[in-house]
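# Quick one, fold the following:
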Amino acid sequence: MQASASNPRALLIIDMQVGMFSSHPPPFEGERVLANINTLIARARAAGAPIYAVRHTGPAGSPLAPDSALTQLLPALAVDPARDHVFVKTRPNCFVGTGLAQWLAEAGVAELVIAGMKTEYCVDATCRAALDLGLRAVLIEDAHSTANTPALDARDIIAHHNRTLNGPFVSLARTADFAF
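Okay, the predicted model is just below:
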């Protein structure tokens, strides 16, 4: 899947931060997901596609307080804050209370490529919101993750969201098949 000049793409990496990635239980196939996201970053950078990385923060005094080490991007994530757009959100939807929609519009982005954490929260909310904003969204099915919950295994949560979002909200792609 490759974009044309009239269909510029951008990469959005959601919540690949210390607190989300080092949770207990850990994210499903976290190291594979991180490697896939780094592959996507390299491809986006080589194609000149904009890269956006968002960090989730909570209120002061919470585990995800804005100054907490848990809100920092993973050191192994290939995001470069000097050239990529790194921003903060406080809600699951990456567009609420941020400049993301405006930045994408200013860059002429028509299609948003989505990867990151957590599948059933911020990834889901952002995929659904992109459509409402007139953006096409591509969810990289092997580049998002979550952790097991008492009710469901992470593998089932991810598979469910891939099936549910595919069609009405996003198109699915695999890292190995995706090009910017």
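
# going forward, measure contacts between C-alpha atoms and count neighbours the same way
Fine.

# which helices and strands sit right next to the helix or strand that contains H161?
Using DSSP states H and E, H161 maps to helix 154-165. Applying 3 or more Cα pairs under 8 Å, 6 or more residues apart in numbering; DSSP states H and E, one finds that helix 154-165 contacts helix 124-132, strand 136-145.

# Check which helices and strands the longest helix along the chain is in contact with.
The residue-count maximum for a helix in the chain (DSSP state H) belongs to helix 30-47. Helices and strands touching helix 30-47, as assessed by 3+ Cα pairs under 8 Å, 6+ apart, comprise strand 9-14, strand 51-56, strand 111-117, strand 136-145.

# Which other helices and strands does the third one contact?
When contacts are defined as 3+ Cα pairs under 8 Å, 6+ apart, strand 111-117 packs onto strand 9-14, helix 30-47, strand 136-145.

# Now do that strand: everything it contacts.
Outside strand 111-117, the residues that touch it by Cα atoms under 8 Å, 6 or more residues apart in numbering are 7-16, 20-21, 33, 37, 123, 127, 130, 135-140, 143-146.

# Pull out the buried members of the residues you listed.
Among those, those that count as buried by neighbour count (16 or more other Cα atoms under 10 Å) are 8-16, 20-21, 33, 37, 123, 127, 130, 135-140, 143-146.

# One more sequence to fold, the one below, so I can look at both together:
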Amino acid sequence: MATALFVIDIQNDLATDPTTRIPHADRITAAGRRILSAARGVTKPSTGTPELIIFVQHEEKPEDGPLVPGSAPWGLVFEPQLGAACERLVAKQTRDTFESNPALDFELKKLGVSSIIAFGIQSECCVESTCNGALAAGLEVTLLSGAHSTYSDSSSGKSAVQIEREVEERLRKKGAQVMPWEDAVAAWENAEK
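Take a look at the predicted model:
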């Protein structure tokens, strides 16, 4: 059975704009570069190596936020490679990629995908919601620890890293696996040897 790698909402507003980006944006983009390089380098798929890469891009109406299609904030930091049949762009208008794209689980299963590996921005919003959507669709889920993050929450006093850990714990309780992104990359690279 195949695995799909979900790259969730690593968009300019959240990751590169110095006035709006999340506190740990540099860590997420550096991890993303390594993860994508390793995933794209897999030529001998084995258990747990991604065979499909889904780039998720959030869209908003101008009155709802800055991620307006065609705008600079909406742009992706990482994009599908032109002509790469195993890389796809998926737009969404809700936190859960599966809710925004009701046929997505069917399309993935038709391609033999039984599990997803996820990372991106924001941990407690679109990352967690998409993982929950995948679990509800009957897919196995692995969240890459260290490769997802969010804003700190001043109202609760929780740091971004505390929120990351809480999301990981909630997803673990629902049956998801949480793995350091470095371990996933090492496994994919070792599968090539």
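
# Between the two ends of stretch 116-133 of structure 1, how far is it?
Stretch 116-133 of structure 1 has its terminal residues 20 Å apart, counting by Cα to Cα, to the nearest Å.

# Where does that stretch end up in structure 2?
Per the alignment by TM-score structural alignment, stretch 116-133 of structure 1 matches residues 120-137 in structure 2.

# If you count neighbours, what's buried in the matching stretch?
By 16+ other Cα under 10 Å, the buried positions in stretch 120-137 of structure 2 come out as 120-124, 126-135.

# Quick one: map R40 of structure 2 onto structure 1.
Alignment note (TM-score structural alignment): R40 of structure 2 maps to R45 of structure 1.

# Its match: what's it in contact with?
R45 of structure 1 makes contact with I51 under the criterion Cα under 8 Å, 6+ apart.

# could you check the distance from it over to A125 of structure 1?
According to Cα to Cα, R45 of structure 1 stands 26 Å off from A125 of structure 1.

# likewise D80 of structure 1?
Shown here: D80 of structure 1 relative to A125 of structure 1, a distance of 25 Å by Cα to Cα.

# Number of residues surrounding the aligned residue in structure 1 for P73 of structure 2?
Matched to structure 1 by TM-score structural alignment, P73 of structure 2 sits across from L70. Per other Cα atoms under 10 Å, the neighbour tally for L70 of structure 1 reads 21.

# quick one: secondary structure of the spatially closest residue to L70 of structure 1 that is not a sequence neighbour?
Leaving aside its chain neighbours, L70 of structure 1 sits nearest to G19 (4.1 Å; criterion: Cα to Cα, 6 or more residues apart in numbering). Of the three states, G19 of structure 1 takes helix under DSSP: H, G, I helix; E, B strand; the rest coil.

# how near is the alignment partner in structure 2 of G19 of structure 1 to D105 of structure 2?
By TM-score structural alignment, G19 of structure 1 lines up with D13 in structure 2. D13 of structure 2 sits 28 Å away from D105 of structure 2, taking Cα to Cα as the criterion.

# G175 of structure 2 too?
18 Å.

# between the two, which one's more packed in?
Using other Cα under 10 Å, the more surrounded residue of G175 of structure 2 and D105 is D105, with 21 against 14.

# on that earlier part again, now do the contacts for the residue nearest to L70 of structure 1.
Here G19 of structure 1 is in contact with L64, A69, L70, T71, Q72 (Cα under 8 Å, 6+ apart).
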